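**Q** dropping the sequence and predicted coords here.
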Amino acid sequence: MKKPWIDIFNLSRFQKLNDKEQIELIHRLYDLLNYGFTLSESFEFLIKHIKIKSTLVSQTILSELRNGAHCYQILKILKYPNTVVMLIYFAEMFSDLSESLMYAQDYLARNYKAKQSLIKTVQYPVVLMAVFITMLVILNHTIIPEFHDLYESMDVQISTVQLYLTQIIINLPSIICYFIFIILLIIVIVKILYRKLPIKYKHQFVLTIPILSKIFKLYKTYRIAS
């Protein structure tokens, strides 16, 4: 089964709970509902025992509960993934909320494992790249100047190939840093523009990118199947 990669990158600066806290809250909510607590009583209890970064969010949740808010509305305030919010929304309308909470917990747990796996996969090449750039910087400030002074003192003419290689080694750290910066800048700009597009044009945009379009189709198939 395909992993929900899109939710892995769906990070928000206004996220109220981290991944583990989201899973824990769903699990505790399931237990409280099964023990006979109402939805309002369960959330009031959980808010007191789960640390929410913003007191304003806690007050908003309590206010919404007094006004008869549904479970999916509270989860939306807490910035749960849209998939979970949608699942709980339909569960409250047509199904059993308690049972659906277990499916939501399983989804969040699989998503969390996928995220950890992705971090471990990316971590190794990032460390290697950092070590490589560090070695180049050290090389540029220690060994290459020594060789340059040695050639000058011995009046040795450096060949064109050696000169080009030396220039590449000297400039390579800057080139790599600029390249990474430009790539990140392009990603941020594309992401900002993508968010402003209507749904129809978002799909058309994604489907025009060869590799991404295949991943997008597989993800949509997985999501509908789920």
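**A** Okay, I see it. What you see is a predicted model; the values in this text were computed from it and never measured.
**Q** please count neighbours and contacts with C-alpha atoms only from this point.
**A** Will do.
**Q** for the longest helix along the chain, enumerate the helices and strands it packs against.
**A** Looking across the chain with DSSP state H, the single longest helix is helix 97-141. Packing partners of helix 97-141 (3 or more CA pairs under 8 Å, 6 or more residues apart in numbering; DSSP states H and E): helix 5-8, helix 19-34, helix 82-94, helix 160-196.
**Q** mean neighbour count and distance to Lys202 for these - can I get that in JSON lines?
**A** As requested, the helices and strands packed on helix 97-141 are arranged in JSON lines below (neighbours: other CA atoms under 10 Å; distance: least, CA to CA, whole Å):
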{"stretch": "helix 5-8", "mean neighbour count": "15", "distance to Lys202": "14"}
{"stretch": "helix 19-34", "mean neighbour count": "17", "distance to Lys202": "27"}
{"stretch": "helix 82-94", "mean neighbour count": "16", "distance to Lys202": "17"}
{"stretch": "helix 160-196", "mean neighbour count": "12", "distance to Lys202": "6"}
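**Q** right, so of the ones you listed, which gets closest to Leu65?
**A** Across the helices and strands packed on helix 97-141, Leu65 has its closest neighbour in helix 19-34 (14.4 Å, CA to CA).
**Q** what's the angle from the closest one to helix 97-141?
**A** Angle, helix 19-34 to helix 97-141, by axes from the mean of the first three to the mean of the last three CA atoms, to 10 degrees: 170 degrees.
**Q** buried ones in the following helix or strand past helix 19-34?
**A** Counting by DSSP states H and E, the next helix or strand C-terminal to helix 19-34 is helix 39-49. For helix 39-49, burial by neighbour count (16 or more other CA atoms under 10 Å) applies to Leu39, Ser40, Ser42, Phe43, Leu46, Ile47.
**Q** including distance to Phe14, could those go into JSON lines?
**A** Formatted as JSON lines, the buried residues of helix 39-49 follow (distance: CA to CA, whole Å):
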{"residue": "Leu39", "distance to Phe14": "24"}
{"residue": "Ser40", "distance to Phe14": "24"}
{"residue": "Ser42", "distance to Phe14": "24"}
{"residue": "Phe43", "distance to Phe14": "20"}
{"residue": "Leu46", "distance to Phe14": "20"}
{"residue": "Ile47", "distance to Phe14": "18"}
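**Q** nearest to Asn140, of the helices and strands packed on helix 97-141?
**A** The nearest among the helices and strands packed on helix 97-141, by CA to CA, is helix 160-196 at 5.8 Å.
**Q** chain center to that closest one: distance?
**A** Using CA atoms, centre = their mean, to the nearest Å, the mean C-alpha position of helix 160-196 is found 23 Å from that of the whole chain.
**Q** included below, for side-by-side comparison, is a second structure:
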Amino acid sequence: MLMGLSQKIRITPFKKKTLKSDLQLRFLHRLERSLSSGYPLLDALETIKWDQSLVKEAEQMILMLKNGESIDKAFSRLGFHHSITSFLLFTRSSGNLSESLVKCKDMYQKRITYTKKFEQIIRYPIILLIIFSLLLFFLNRTILPSFENMFHTNPETNTSIHLSMEIIAFMNHFTLVIFALVVGTVIFWLHKKKSIPIEKRIIIYQSIPIYKSYLRMQTSFLFATHLSSLLKTGMSLKDIFNALENQENLPIISHYAKHVNKNLGTGVHLTNVIKQIPLLDKQLTIIFQKNTNTFNLEKDLSIYAELLLEEIHQKILKIFTYIQPIFFIILATFIIFIYLSLMWPMFQLMNTI
């Protein structure tokens, strides 16, 4: 429909920026609701302009679509999150934009929920951790040196104070080094990630225990979702894997699709190829073994993707339940250490009297 628009409209260049998450979600919600009500795409975008906070984005998207841009590239240029644009990547082939919008809206809604919940969970522990770190620094710089001067005549007590000061100094230096390493690693990864070959990136991902499990579920979910969506169009598996290989939004999926095409070209059965891919769940192998026709395969992949999304949701929430206890255990350790640092010299002095 969009490709049939012969009139080209000049688009004023604009800088790509990241749209606020709440505006992204509202845009998706309003567009999906208008499409579900029977509006054509361009008319649905016109209805979004009724929301004053989305007028600029709706106008820019209308201009881009009339100029021949694909829906996923239009969303990308407007600064929508890559998880949204990756979901809309194959709407040109499947033609089911409304269904894709429902899926990516639900997924992005969960992402916002996770982010807010994580911020709520970690906010107070971090504040308390900073306060106790400052308290340890103050203890090491002022109180313990005063104790050292006070008890310099008692060698045993003085040794305990020295040990406490060394432990606190080590903890402060260790914390600073870890913080610097984390920040440096993140900055390096953000700048150099695209220059690292995808094969090496996958090896790095697989070496991170918790993230490896999450990435396997996420990759399996995206693989099953897009494969199911493209199977609905009647495309052959060969054409589907070619489409997955040629897209750029999902580099891991593209890499694995290339691996599948290469092995299928040598006569290896699809089930055996998928079984060899480390970041795809073994359940996918069972699904491909079970189904001999594309209709049943599409249905099973769709249901499996929904179950996998729910499993991802449950596991992320479970991880969140461990965050606060871990932080509070660290804080409790700090409190006990401060107490012992202050009271232990007193106890030693009392024993000598």
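**A** Ah, there it is. As the structure is a prediction and not an experimental result, all values here were calculated from the model.
**Q** quick one on the thing from earlier: between the helices and strands packed on helix 97-141 of the first structure, which one is nearest to Ile61 of the first structure?
**A** helix 19-34 (14.0 Å).
**Q** tell me the angle that closest one makes with helix 39-49.
**A** Going by the same axes, to 10 degrees, helix 19-34 of the first structure is angled at 140 degrees with respect to helix 39-49.
**Q** quick one: helix 19-34 of the first structure to the second structure mean distance?
**A** Here helix 19-34 of the first structure, set against the second structure after superposition, deviates by a mean of 1.6 Å using mean CA distance after the TM-score superposition for the first structure.
**Q** what is that helix packed up against?
**A** helix 39-49, helix 97-141.
**Q** go again with 10 Å.
**A** Contacts defined by 3 or more CA pairs under 10 Å, 6 or more residues apart in numbering; DSSP states H and E place helix 19-34 of the first structure against helix 39-49, helix 71-77, helix 97-141.
**Q** OK, contacts around the most centrally placed residue in the second structure?
**A** What sits nearest the mean C-alpha location of the second structure, by CA atoms, centre = their mean, is Arg111, with 7.9 Å. Contacts for Arg111 of the second structure (CA atoms under 10 Å, 6 or more residues apart in numbering) come out as Ser21, Ser83, Lys105, Lys117, His313.
**Q** out of the buried residues of helix 39-49 of the first structure, which is nearest to Lys76 of the first structure?
**A** Nearest member of these to Lys76 of the first structure, counting by CA to CA, is Phe43, at 13.5 Å.
**Q** need the counterpart of that closest one in the second structure.
**A** In the second structure, the residue paired with Phe43 of the first structure according to TM-score structural alignment is Leu45.
**Q** surely its match and Val55 touch.
**A** Yes. Taking CA atoms under 10 Å as the definition, Leu45 of the second structure is a contact partner of Val55 at 9.4 Å.
**Q** got the buried residues for stretch 261-274 of the second structure?
**A** Applying 16+ other CA under 10 Å to stretch 261-274 of the second structure flags Asn261, Leu270, Thr271, Val273, Ile274 as buried.
**Q** chain neighbours aside, what residue packs nearest to Leu42 of the second structure?
**A** Ile62 (6.4 Å; CA to CA, 6 or more residues apart in numbering).
**Q** what helix or strand is the one you found located in?
**A** With DSSP H and E as the test, Ile62 of the second structure turns up in helix 55-66.
**Q** returning to what we had before: adding distance to His148 of the first structure, write the helices and strands packed on helix 19-34 of the first structure out as a markdown table.
**A** Converted to a markdown table, these look like this (distance: least, CA to CA, whole Å):
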| stretch | distance to His148 of the first structure |
| --- | --- |
| helix 39-49 | 65 |
| helix 71-77 | 62 |
| helix 97-141 | 11 |
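**Q** and the ones you listed, which is most packed in?
**A** helix 71-77 (a mean of 18; mean count of other CA atoms under 10 Å).
**Q** gap between it and the chain center?
**A** Distance, stretch centre to chain centre, for helix 71-77 of the first structure: 21 Å (CA atoms, centre = their mean).
**Q** average distance between that helix and the second structure?
**A** Mean for helix 71-77 of the first structure is 1.8 Å (mean CA distance after the TM-score superposition for the first structure).
**Q** that helix packs against which elements?
**A** helix 19-34, helix 39-49, helix 55-66, helix 82-94.
**Q** contacts for it?
**A** 15-16, 22, 25-26, 29, 39-40, 43, 57-58, 60-62, 64-65, 78-82, 84-92, 97.
**Q** again, only using 7 Å
**A** Helix 71-77 of the first structure is contacted by residues Ile61, Val85, Ile88, Tyr89 when judged by CA atoms under 7 Å, 6 or more residues apart in numbering.
**Q** in contact with the last one, which residues?
**A** Yep, that's Tyr89 of the first structure we're talking about. Tyr72.
**Q** now the helices and strands packed on helix 97-141 of the first structure as TSV including distance to Thr134 of the first structure?
**A** As requested, these are arranged in TSV below (distance: least, CA to CA, whole Å):
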stretch	distance to Thr134 of the first structure
helix 5-8	30
helix 19-34	33
helix 82-94	41
helix 160-196	8
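**Q** what's the closest of those to Lys214 of the first structure?
**A** Once those are compared by CA to CA, helix 5-8 is nearest, at 12.9 Å.
**Q** state the span of the second structure onto which that closest one is aligned.
**A** Using TM-score structural alignment, helix 5-8 of the first structure pairs with nothing in the second structure.
**Q** in the second structure, which helix has the most residues?
**A** Per DSSP H, the second structure has its longest helix at helix 294-352.
**Q** could you say what helices and strands that one packs with?
**A** Judged by 3 or more CA pairs under 7 Å, 6 or more residues apart in numbering; DSSP states H and E, the packing partners of helix 294-352 of the second structure are helix 97-138, helix 155-192, helix 209-231.
**Q** next, the angle helix 97-138 makes with that helix.
**A** Going by the same axes, to 10 degrees, helix 294-352 of the second structure makes 10 degrees with helix 97-138.
**Q** nearest to Ser153 of the first structure among the contacts of helix 71-77 of the first structure?
**A** Val85 (72.3 Å).
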